[in-house]
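In: Could you work out the structure for the sequence below:
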Amino acid sequence: MTGSSFLSTSELPEDYAQLAATVADFARTVVAPVAAEHDAAHTFPYEVVAGMGELGLFGLPIPEEYGGQGGDYFALCLALEELGKVDQSVAITLEAGVSLGAMPILRFGTEEQKRTWLPQLASGRALGAFGLTEPGAGSDASGTKTTARLDGDEWVINGNKQFITNSGTDITALVTVTAVTGTSEAGKKEISTVIVPADTPGFTAEKAYDKVGWNASDTHPLTFADARVPAANLLGERGRGYANFLRTLDEGRIAIAALATGAAQGCVDESVRYAKEREAFGAPIGRNQAIAFKIARMEARAHTARTAYYDAAALMLSGKPFKKQAAIAKLVASEAAMDNARDATQVHGGYGFMNEYSVARHYRDSKILEIGEGTTEVQLMLIAREVGL
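Out: A predicted model of the protein is given here:
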């Protein structure tokens, strides 16, 4: 499965369409039936993740020589959209596992690192995480305080990270962390990235967060107290960690946009179904323009979001600059998901406030889409810069 220089929202190439249909069926028959249960219990859906691994979803953009499917990043995005329609927790587990866990190793790792880590990450039997955000440095990633000091042939890591997805599961294999490894000639922080295996002494995934949404997604603060890893665990060139992380986030924003598009579309689908079935004053509520027009606007938002992430993905696959388009896609899609979740809840009335309805879960889940992997304000800043302001 390879990328096209032009991707249409109305007619996908056959291999992409087949993938989307396969994941849609999996989402409907495997993910959806247990989504509410895991959400209510705040439990990680190991059985669902195993099923995604068997389908090859974690290996979609990973070359076959490293145990992957040999596809591309757009294939991953299509899978995320379908999963996002029914369960954002499951979708973000896949997104973070691939985009933030595996892709940095594929993009910047040595051959030995790729052969050591990628086969298990591509299989879904192991998860990787990306330790970037810190308690005192959210959107300002250059404010990193975690340090990695070279002591002989080992890095000694000290510091804290927060809001790290996939970092504390029973199948978490590694966390790649950004850390200050020195000072540049210009006097600025030298930030590098280092692979830290999950069983490293001194590395602790603290108690999981109690979150508003994404309750079946694994998220922890992390502590590093003299955690020692081999010098060979440096990922990419020393001092290039910040630049490499920016590239990782640019790609990740397309994936998050795809997930958000799925959430927005899921709200449309549930609202259409409900508006046809629910009767008031002797007729289905969908016959009322107030409801019909609200759902029409929801559909328009979802379509616009899909068009935006398709455009960004097409540029990325063709090797052209895509930073601005990725930021636009993330901005448009995350706002579409949040707006559609609010409107879907309104369409459902009192039932929309009940957790047994998926639109209630989307209402809680969607807000983080406007925050994670770059806030709405960060996207606006990036877009403004790209247009010359």
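
In: drop to CA atoms for contacts and neighbour counts, all remaining ones
Out: Noted.

In: how many neighbours does residue 40 have?
Out: Neighbour count of residue 40, defined by other Cα atoms under 10 Å: 13.

In: where's it relative to residue 220, distance?
Out: For residue 40, the distance to residue 220 equals 18 Å [Cα to Cα, to the nearest Å].

In: What strand or helix carries the residue nearest to residue 205 when sequence neighbours are not counted?
Out: Nearest residue to residue 205 in three dimensions, chain neighbours excluded: residue 222, at 4.7 Å (Cα to Cα, 6 or more residues apart in numbering). Assigned by DSSP states H and E, residue 222 falls within strand 219-230.

In: Can you name every helix or strand that that strand contacts?
Out: strand 154-165, strand 203-205 (3 or more Cα pairs under 8 Å, 6 or more residues apart in numbering; DSSP states H and E).

In: Helix or strand next in line after the first one, which one?
Out: The C-terminal neighbour of strand 154-165 among helices and strands, as given by DSSP H and E, is strand 172-183.

In: Now the element after the strand holding residue 222, going C-ward?
Out: From strand 219-230, the next helix or strand downstream (DSSP H and E) is strand 234-235.

In: Just the helices from the protein, written as ranges.
Out: 14-26, 32-41, 46-55, 73-84, 88-95, 103-108, 111-123, 241-277, 289-317, 323-348, 358-365, 376-386 (DSSP state H).

In: Need the helices and strands packed on strand 219-230 in CSV (columns: distance to residue 82 and mean neighbour count).
Out: Formatted as CSV, the helices and strands packed on strand 219-230 follow (distance: least, Cα to Cα, whole Å; neighbours: other Cα atoms under 10 Å):
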stretch, distance to residue 82, mean neighbour count
strand 154-165, 20, 22
strand 203-205, 30, 20
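
In: would you turn these into TSV with distance to residue 173?
Out: Listed next are the helices and strands packed on strand 219-230 as TSV, based on distance: least, Cα to Cα, whole Å:
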stretch	distance to residue 173
strand 154-165	13
strand 203-205	12
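
In: Point out the one among those that comes closest to residue 316.
Out: When the helices and strands packed on strand 219-230 are compared by Cα to Cα, strand 154-165 sits nearest residue 316, at 24.5 Å.

In: I have a second one here; can you model it like the first so I can compare?
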Amino acid sequence: MKAHQTQEQEVCPSIDPGDLSWPFWPAVPLYPYGRRRTLCHEVVKDKIWTFDQLQGILYVVAPIRMTVVKLEEGGLFVYAPVAPTPECVRLVKELEAMHGDVKYIILPTVSGIEHKVFVGPFARRFPLAQVFVAPSQWSFPLNLPLSWLGLPAKRTQILPSDSSLAPFADRFDYAMLGPIDLGLGPFEEVAFFDKLTRTLLVTDSVVSVPEEPPAIVQLDPYPLLFHAKDDAFDVVEDSEATRHKGWQRISLFAFYFRPSALEVVEMGQSFRDALKGPDRSRKAYFGWFPFKWKNEWKQSFDALRGGGRLFVAPILQTLILNRAPKQAIDWANKVASWDFDRIIPCHFDSPIFANQRQFRQAFAFLEKNPSVADGLFGNSTQFLPQSDFKLLKELEVILNKMGVTPPAKEKV
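Out: Modelled structure (predicted):
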């Protein structure tokens, strides 16, 4: 089964650095900080477009994605805005020139600060748009009003709990997952179903990992080459194989933080190695590379990817959705009742060609007696290897003991 569609990789070598400027990066200081590329990809001709940017920590980079849908009556619907750099705004305005103004901007999450931080600045660049946000919004360490977070007070409203009351109800249905109590604040995500194109829009709930690095990640291959190194002394050349190796290791980092195939070099030894390393530039963290991969790292990636299947990210499995398994299953059943054949998440692969059954199976980890859909992926790839969850499980125990998060509930 074809699990993903390769994105176009057109690069403009003469782009003005000012077009990439994101001056508010200190609010959420993620790589690439104040200079961000945007890639626009047409998913459904004249109907749906995705806008990919990059974000990460310690060169563990992954796409962050906005989806734009053309409304039948004219105008544009924006799900989960990204940084409104001059390049990004210009690309959206090119769509406006052909299809009408941005009419609706959706913030579909409450705890995803990497999504929330862009909504206010994006809305200011498109002053005719109404802004709809998921209920139960909160901020930390102070729970501030949305207007204090930059969202336009006169144009911002809460998504109605009944999707039929939304002004775009003829085109979209939606379902709210949450709020799920996490102690500091709730988790919530709103999935949207575009009835016209049979497309499901989600934020973080499900993902699929491409075997090859996405186009946005390949624009600057340095993070891929950095993580393709086997140790601090390794010098790697830029090649297709090296980029793939770096991407696959980045994926393991992103989902598990410390997968079982990774050894962390003792701090003192890693500093001594840095002094002897071939690249001690600031870009290379002055030679610091405190990682060492075991030979079986590729098997760990293959198990994670599972042939391109849909799955729920390990951190959501371990620290979030298992706090409310029945609520999550009920939501998954609601979403699985929609007749979609394409999924666009905000991270990793997109578009994913998958159906309701595949979506529902991604939540089988919440069930006591999960069933495996015949002929889908098979028992060997239904669940992620528990050995890679070791750090997340340890973190869960610590947070529970400290009273930061409530304990997990029994499976349904």
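
In: TM-score them against each other, please.
Out: The TM-score (TM-score structural alignment, normalised by the length of the first structure) is 0.36; 232 aligned residues with a Cα RMSD of 6.8 Å.

In: As CSV, the helices of the first structure with distance to residue 189 of the first structure would be great.
Out: Output for these, formatted as CSV (distance: least, Cα to Cα, whole Å):
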stretch, distance to residue 189 of the first structure
helix 14-26, 43
helix 32-41, 40
helix 46-55, 38
helix 73-84, 32
helix 88-95, 29
helix 103-108, 20
helix 111-123, 25
helix 241-277, 10
helix 289-317, 30
helix 323-348, 24
helix 358-365, 35
helix 376-386, 22
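
In: Between the ones you listed, which one is closest to residue 158 of the first structure.
Out: Residue 158 of the first structure lies closest to helix 241-277 among the helices of the first structure, at 16.6 Å (Cα to Cα).

In: so how far is residue 249 of the first structure from residue 300 of the first structure?
Out: Residue 300 of the first structure is 27 Å from residue 249 of the first structure, by Cα to Cα.

In: Looking at the two now, which is surrounded by more residues?
Out: For the pair residue 300 of the first structure and residue 249, the greater number of neighbours falls to residue 249 (19 against 15), based on other Cα under 10 Å.

In: Which positions in the strand holding residue 222 of the first structure come out as buried?
Out: 219, 220, 221, 222, 223, 224, 226, 227, 228, 229, 230 (16 or more other Cα atoms under 10 Å).

In: relative to strand 172-183, how tilted is it?
Out: Angle of strand 219-230 of the first structure versus strand 172-183, following axes from the mean of the first three to the mean of the last three Cα atoms, to 10 degrees, is 70 degrees.

In: Okay, angle between strand 219-230 of the first structure and helix 88-95 too, please.
Out: Put simply, strand 219-230 of the first structure runs at 20 degrees to helix 88-95, going by the same axes, to 10 degrees.

In: quick revisit: so which of the helices of the first structure is nearest residue 172 of the first structure?
Out: helix 111-123 (9.4 Å).

In: Please tell me how far residue 300 of the first structure sits from residue 84 of the first structure.
Out: 18 Å.

In: As a check, name the ranges of all strands in the stretch 51-200 of the second structure.
Out: 60-70, 76-79, 102-107, 130-133, 156-158, 172-181, 186-194, 199-201 (DSSP state E, counting those that start in this stretch).

In: if we can go back for a sec, indicate which one of the helices and strands packed on strand 219-230 of the first structure is closest to residue 359 of the first structure.
Out: Of these, nearest to residue 359 of the first structure by Cα to Cα is strand 154-165, at 23.1 Å.

In: for that closest one, packing partners?
Out: Under the contact rule (3+ Cα pairs under 8 Å, 6+ apart), strand 154-165 of the first structure is packed against strand 127-131, strand 147-151, strand 219-230.

In: Please tabulate those strands in a markdown table, including the columns distance to residue 308 of the first structure.
Out: A markdown table is the format used below for those (distance: least, Cα to Cα, whole Å):
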| stretch | distance to residue 308 of the first structure |
| --- | --- |
| strand 127-131 | 26 |
| strand 147-151 | 38 |
| strand 219-230 | 28 |
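
In: Out of those, the one nearest residue 245 of the first structure is which?
Out: When those are compared by Cα to Cα, strand 127-131 sits nearest residue 245 of the first structure, at 9.4 Å.

In: tilt between the closest one and helix 46-55?
Out: Following the same axes, to 10 degrees, one obtains 100 degrees for the angle between strand 127-131 of the first structure and helix 46-55.

In: how close does residue 175 of the first structure sit to residue 197 of the first structure?
Out: 6 Å.

In: The two: which is more packed in?
Out: Taking other Cα under 10 Å, residue 175 of the first structure and residue 197 do not tie; residue 175 has more neighbours (26 against 18).

In: wait, isn't the more buried one in contact with residue 105?
Out: No - the criterion here is Cα atoms under 8 Å, and residue 175 of the first structure misses it with residue 105 at 11.0 Å.

In: what touches both of these two?
Out: Residues within reach of residue 175 of the first structure and of residue 105 at once, by Cα atoms under 8 Å, 6 or more residues apart in numbering: there are none.

In: how many neighbours does residue 334 of the second structure have?
Out: 16.

In: tally of neighbours for the residue nearest to it when sequence neighbours are not counted?
Out: Once flanking residues are discounted, residue 334 of the second structure sits nearest to residue 175: 7.2 Å by Cα to Cα, 6+ apart. If you count neighbours by other Cα under 10 Å, residue 175 of the second structure ends up with 17.
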